[in-house]
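J.: coordinates only, sequence not included:
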């Protein structure tokens, strides 16, 4: 199923309405959809490197808006709607553990998880279910999703297809390093 979705996304990236599809996929991925917007962003940025930053902005805005939808699912409709989505993706145990830590480490979790390949919908629904401050959540989402998509777009614009291979092979490592730096910065601010 995921392979068909991936092939579908690659086909969309070559169409004239690709920017709209990128926005919609980014929005849906942040709330209910299993396919990350990177599968559209990467081929679009490679095909039109001069528009890579625009594509990153579109993905960021779509993802942040989708994050607000995921937050609303978690906040208002957790039992009726969000819980079945979490169960569908077999994230029940992960979500329970995540929710416990959210109350204490919510801001850091949003920033770190928003950068990683872990489905962002878990973060958005958890933020709503935990009733995390909505405006802080939106600001943090804008930062973390923007960093992720703009970093990809800049690398693709500067280095082209070799950057795509590098990103696909080492995205987890790159985001982990950035997350360590980010958390280290928070710890320095907190304890300095």
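T.: Yep, it's here. Just so it is clear, the structure is predicted and the values come from calculations on it, not from any experiment.

J.: every contact and neighbour count from this point should use C-alpha atoms.
T.: Noted.

J.: which residue, other than its chain neighbours, is closest to residue 12?
T.: residue 18 (5.8 Å; C-alpha to C-alpha, 6 or more residues apart in numbering).

J.: actually, residue 183.
T.: Residue 183 sits nearest to residue 108 (C-alpha to C-alpha, 6+ apart), 6.9 Å away.

J.: which helix or strand contains the one you found?
T.: If you go by DSSP states H and E, residue 108 is part of helix 92-113.

J.: can you report how many residues lie near the residue nearest to residue 183?
T.: 16 (other C-alpha atoms under 10 Å).

J.: doesn't residue 181 make contact with it?
T.: No: the pair residue 108 / residue 181 is not scored as a contact, 11.6 Å apart, by C-alpha atoms under 8 Å.

J.: check it against this one:
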């Protein structure tokens, strides 16, 4: 199922209204869609490199709007809508664990918003719903989405414009691994600093 969904998403890049599809996928990936917008963004930017930054802007704007929708699900309709979505994807346990970690800890939530926006770690849909469920400030949330997700899409646009098809394999295979490792290192560093500071919170999550 996931492979078919992935292939279908990639096929959207060749359609006449591919930019609209990019906006839709960027929007829904933030709250319930399984496939990240990068899958559509990369072939579109390669096909029309002069539009790479325009595509990055579209993806950033609609990913942020989708993030706001996910935030609203967590804030206003967690039990009715968000919880069933998380359960469907098998992410409810991960959500509960993260929620226990971030209660009263906005610094950790900011790190998670950053790492999810840059590297999908933890998954974007989990963190956006979590942000609404714990009622963090909407302005704070929106700014973090714009910065983290914008950094991801515009960095991809720069690489694809500069190096073209030659960089595609690196982006699809290795860049994600590097981003995930960097995100994991940032999270571990945060907990390590808390331990050194004597908070005793390292193992609480």
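T.: Here it is on my side, so go on. Given the structure is predicted, the values throughout are model-derived calculations rather than measurements.

J.: quick one: TM-score?
T.: Here the superposed chains carry a TM-score of 0.90, computed using TM-score structural alignment, normalised by the length of the first structure; 187 aligned residues with a C-alpha RMSD of 2.1 Å.

J.: just tell me what the residue nearest to residue 183 of the first structure corresponds to in the second structure.
T.: Residue pairing (TM-score structural alignment): residue 108 of the first structure is matched to residue 111 of the second structure.

J.: pretty sure its match contacts residue 187?
T.: Yes: if you go by C-alpha under 8 Å, residue 111 of the second structure and residue 187 touch, sitting 7.0 Å apart.

J.: so what's the gap between stretch 6-17 of the second structure and the chain middle?
T.: Offset of stretch 6-17 of the second structure from its chain centre (C-alpha atoms, centre = their mean, to the nearest Å): 20 Å.

J.: quick one: end-to-end distance for that stretch.
T.: Using C-alpha to C-alpha, to the nearest Å, the span of stretch 6-17 of the second structure from its first residue to its last is 18 Å.

J.: pull out the buried residues from it.
T.: 9, 10, 12, 13 (16 or more other C-alpha atoms under 10 Å).

J.: and of these, the nearest to residue 46 of the second structure?
T.: residue 13 (10.2 Å; C-alpha to C-alpha).

J.: secondary structure class for that closest one?
T.: helix (DSSP: H, G, I helix; E, B strand; the rest coil).

J.: how near is it to residue 96 of the second structure?
T.: Per C-alpha to C-alpha, residue 13 of the second structure is found 36 Å from residue 96 of the second structure.

J.: same question for residue 90 of the second structure.
T.: Distance from residue 90 of the second structure to residue 96 of the second structure, by C-alpha to C-alpha: 12 Å.

J.: so residue 49 of the first structure makes contact with residue 156?
T.: Yes: counting by C-alpha under 8 Å, residue 49 of the first structure does reach residue 156; the two are 7.1 Å apart.

J.: these two: which is more packed in?
T.: Comparing residue 49 of the first structure with residue 156 by other C-alpha under 10 Å, the one with more neighbours is residue 156, at 28 against 21.

J.: look up which helix or strand that one falls in, please.
T.: helix 134-159.

J.: after that helix, next one along is what?
T.: Remark: after helix 134-159 of the first structure, the chain's next helix or strand is helix 161-191, criterion DSSP H and E.

J.: next, the angle from that next one to helix 92-113.
T.: 90 degrees (axes from the mean of the first three to the mean of the last three C-alpha atoms, to 10 degrees).

J.: ok, and for helix 161-191 of the first structure, which residues are buried?
T.: Quick answer for helix 161-191 of the first structure (16+ other C-alpha under 10 Å): 161, 163, 164, 167, 171, 174, 175, 176, 178, 179, 183.

J.: from those, which is closest to residue 134 of the first structure?
T.: Lowest distance from residue 134 of the first structure to the buried residues of helix 161-191 of the first structure (C-alpha to C-alpha) belongs to residue 183, with 21.2 Å.

J.: the closest one contacts residue 110, correct?
T.: No: using C-alpha under 8 Å as the test, residue 183 of the first structure is too far from residue 110 to be in contact (11.3 Å).

J.: any idea what residue 41 of the second structure aligns with in the first structure?
T.: Residue mapping for residue 41 of the second structure onto the first structure gives residue 41, with TM-score structural alignment as the criterion.

J.: then residue 153 of the second structure?
T.: Using TM-score structural alignment, residue 153 of the second structure lines up with residue 149 in the first structure.

J.: so who does the closest residue to that match other than its chain neighbours touch?
T.: Leaving out its chain neighbours, the residue that sits closest to residue 149 of the first structure by C-alpha to C-alpha, 6+ apart is residue 56, at 5.1 Å. Going by C-alpha atoms under 8 Å, 6 or more residues apart in numbering, residue 56 of the first structure touches 41, 146, 149, 150, 152, 153.
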